[in-house]
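Q: no sequence on this one, just coordinates:
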């Protein structure tokens, strides 16, 4: 047993609060106990909501102060990069190199959010048919925000929610995924150090069925920002009624490799991004459609590149693929692959599980009706399908209940301009995989991939009220 177990409390109303019950977080690779974190009961959640409401109503949090706090946070994350990356690797199973990238992306996201605090401006409205009136708008904070975050990017996805919310002047109650909550608590400690006002950042730990449900039912919360499954996203929307929500939900993202693509470049990049973070990325490459004229050459190159990937201890700097979040999830992926095999799919490599580690798996002859095609597998599995015409490839990509992002490799300039209008997704990536995100870009999908956009400049617009002001000049 690990003798250096981290023990953490929750942040409620500026104080670190323990509780009778704790949640145990385990190292996803070694299975050793990594941390124990206090769990909130109904009374503590209510205290957090009351504190956030009081902060919103009674505390002056000026745009200048918001900017200073967020920039200070960016500096603190940079100082703590090694420690935070190590926590992410241990409690997520993410390779250490990728964990370091996540910390650096979080630094950037905070800096981008800080800049947005200086840009919240209204507008003057032309009074074409309102003579004697001066019309303008002002922006003000929407109120208390509940941020519910997943396990796969336990730092950057939190920052994507807290950064814009604070830049807009809103208090935030954070409910992170319990199994990766250690880094969330560390982040909150840094927010306190950075000088965030009491009540503006709070963290409560607990399950969705208890803590999450209480947050949804409480009408003092004005906005919900959630990343997770479509099922939970639908439940949130049904529960909160007319209150607002930003929902980043599921995906089974696809990338097209057209006949005129750079095959070597496409195969090399796709072999990495299909299995990044053990496939536990919302925009992971799950489906690949390759033109029949280059299919054989692409498949050979792709399999050669996959064979070079290193699977193992995520703390080793050369590891490409570590464990999944749990053995339960790895077994689910294993079952889906087996079901596809029994239905006629061909497994070219992989389909090997050691505990929570599932080896990169490449499948052909996969068809609609199989879970590995229709659903979000959220594991290191990719299907490759040849197509005859571009219209066929577009239909295959669009034939999904999801629509987060898609990618296409092509050297046709005209096609690169046309394709965003033809694919029914929230983002199209040209000459790269669907698994690409820059933190400043508007990020969000259509259909069951959710609604609203993340990216600080875009998210912040969802987190303010626009008030129209009419001045009678007569």
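A: Alright, I've got the coordinates. Only a predicted model underlies this, so the values are computations on that prediction, with no experimental measurement involved.
Q: CA atoms for contacts and neighbours, from now on please.
A: Will do.
Q: would residue 407 count as being in a strand?
A: Yes. When DSSP: H, G, I helix; E, B strand; the rest coil is applied, residue 407 is found to be in a strand.
Q: For residue 291, see how far away it is.
A: Shown here: residue 407 relative to residue 291, a distance of 14 Å by C-alpha to C-alpha, to the nearest Å.
Q: neighbour-wise, which of those two wins?
A: Comparing residue 407 with residue 291 by neighbour count (other C-alpha atoms under 10 Å), the higher total belongs to residue 407, at 26 against 22.
Q: And here is the other one:
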């Protein structure tokens, strides 16, 4: 009996919906599963996420959410072979599936590690404080908190696992639940992963819901608290963006659309150079990986006019090694498209392009495919050969820059100088990614500065980075994934930037003391807390934000300056040669800035053994006023922020990082230096 895929909504697995649809094996045409596509109670589904999942995630700190993602990544890693077996049915080879499966799990790991960029709190203090008054009693600070709604992810069919995991990794770290609506043709893969996620029990209830179907009507019920993301065609994205509910409620909408990405061969990249070979390799890989069904795949190959024939021949030879067939058949290097509907649409697009730009490699005609013993055939499967078109007049025949054939298809076109290459790349009217293969730094700079306005990411390929490069078509969780114009104008992922998309930014105004209390980060001018006990003798839990220690005084002498110069080897003229100061900013020999900082440390450090384990580093330091011999300095040490650390294992010491504000003043009470130092401090509770 053919199984029916289930939704996970309102805390249970169910077959809600109607209008069943068959999902087919991309290589054999066999029925894999049925799914219901219409009739969902989206109002209740979204309300459940807001009521149940959102409060649970909002209560957690960034570190807790990050550890949750890490546990989930390890769990899915253990189950990955199950996903590989199922992924073959989407037409993907093992290498193709690696991108989808392990690339998606890798996003969980990367965002789990990103927790260290955030405090161990449910909110995030962003940027520097802003002074708003002359007397320093009125200030502002930007603060980010998780939104109170649900992230609605409407995903594409080409990456049913990665497309979900790369998005939920970010919204979960931000503290927001998700409702995932995968594309129907490959939804069986998304369902398999969600089953494992729910079975693991790692996520709080309501943090993730799955709806398998058309999604018709889901946007009718979103509100201003929610966020909507869409990955897919630019045309569908434009329709969704204009939805009346999104406009009326001002719902944030992130669109990542397929685009006509370009790869440029540099003028210096002649045949025989590493850059020429890298270009051919990258174009071939982007055409054939996932059968060209990647939003970042190369659609336009822009090459020097005099090398057009060389590139056409070299690319043809490279593609000649690409065997097509069932992804599990021996020797197959490229599988099938996601389904016959996608294959027919692709053929129509190629025919449009071929009207003025002839096919110079490959064919739309029937061809033999490998894997007949596994049931694969051209007639039943969604197979197509790699196709290369040639546009000798790319400024005249502009369909190459307007029509996207979403599959193993690329168009070659010539250019004569860098500006022309920029103009051609930009004719795509906004792309997710562009690349240039060159070892000419000047040409690379000219291309990047010219093309940056039209691209979300630019890769510069050369021999130096070839072994470690992730390639043209690999979005990375640390970088934004999106682009302007046709690419949708969105920015997925991107480290902290991606997380902020699911948080609300507020400008917090008040007194330094009040903002210190709210943000748990000390603000200059706030009330200080004094204790009889030296702060270096207090455990991590005992230390309070704003707790301060004022040191004894020290008068700087010429002997201090001379001794520091000898010890440090810093004999800069302003410190050691009073006869060389004419025309400078100094009126006499001046103390080294690092002497002042070192002396300050000597003044505020308690030499006795205590909870402070080590000096962890220096975040920032400014020398604001020259210190001459005879100046008397004093130091105020203040607890600025506390950041708990995780134990690596059971034998590790429980500890945290304390950020201290070090303020050094002279006898006139003017600040001569300010710094933020970090110490690692032991916790009293070692459990």
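A: Yes, it's here. Quick caveat: nothing in here was measured; it's all calculated off a predicted structure.
Q: So after superposing, what's the score?
A: Once superposed, the chains reach a TM-score of 0.91 (TM-score structural alignment, normalised by the length of the first structure), with 466 aligned residues with a C-alpha RMSD of 2.3 Å.
Q: where along the stretch 151-300 of the first structure do the strands fall?
A: For the stretch 151-300 of the first structure, the strands defined by DSSP state E, counting those that start in this stretch occupy 172-175, 201-203, 221-227, 244-248, 254-257, 287-291.
Q: so residue 385 of the first structure sits right up against residue 296, yeah?
A: No. At 11.0 Å, residue 385 of the first structure does not count as touching residue 296 under the criterion of C-alpha atoms under 8 Å.
Q: Compare the two (neighbour count), which wins?
A: A direct count of neighbours by other C-alpha under 10 Å for residue 385 of the first structure and residue 296 places residue 385 higher, at 20 against 13.
Q: how close does the residue nearest to residue 35 of the first structure when sequence neighbours are not counted get to residue 61 of the first structure?
A: Leaving aside its chain neighbours, residue 35 of the first structure sits nearest to residue 6 (4.3 Å; criterion: C-alpha to C-alpha, 6 or more residues apart in numbering). As judged by C-alpha to C-alpha, residue 6 of the first structure and residue 61 of the first structure stand 33 Å apart.
Q: residue range for the helix of greatest length in the second structure in the first structure?
A: Ranked by number of residues, the top helix in the second structure under DSSP state H is helix 94-113. Aligned using TM-score structural alignment, helix 94-113 of the second structure spans residues 96-115 in the first structure.
Q: Touching that stretch from outside, list them.
A: Residues outside stretch 96-115 of the first structure that contact it (C-alpha atoms under 8 Å, 6 or more residues apart in numbering) are 66-68, 70-71, 73-75, 77-78, 81-82, 84-86, 88-89, 153, 155-156, 159-160, 163-164, 167, 277, 314-317, 439-440, 456-457.
Q: Mean distance of it to its aligned residues in the second structure, please.
A: On superposition with the second structure, the average gap between stretch 96-115 of the first structure and its aligned counterparts reaches 1.6 Å (mean C-alpha distance after the TM-score superposition for the first structure).
Q: how about that stretch: buried residues?
A: Within stretch 96-115 of the first structure, the residues that count as buried by 16 or more other C-alpha atoms under 10 Å are 96-100, 102-115.
Q: Then stretch 25-39 of the first structure?
A: 25-29, 33-39.
Q: Could you export these to JSON lines, including columns for distance to residue 470 of the first structure?
A: Compiled in JSON lines, the buried residues of stretch 25-39 of the first structure are given as follows (distance: C-alpha to C-alpha, whole Å):
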{"residue": "25", "distance to residue 470 of the first structure": "54"}
{"residue": "26", "distance to residue 470 of the first structure": "57"}
{"residue": "27", "distance to residue 470 of the first structure": "58"}
{"residue": "28", "distance to residue 470 of the first structure": "58"}
{"residue": "29", "distance to residue 470 of the first structure": "61"}
{"residue": "33", "distance to residue 470 of the first structure": "60"}
{"residue": "34", "distance to residue 470 of the first structure": "58"}
{"residue": "35", "distance to residue 470 of the first structure": "55"}
{"residue": "36", "distance to residue 470 of the first structure": "54"}
{"residue": "37", "distance to residue 470 of the first structure": "51"}
{"residue": "38", "distance to residue 470 of the first structure": "50"}
{"residue": "39", "distance to residue 470 of the first structure": "48"}
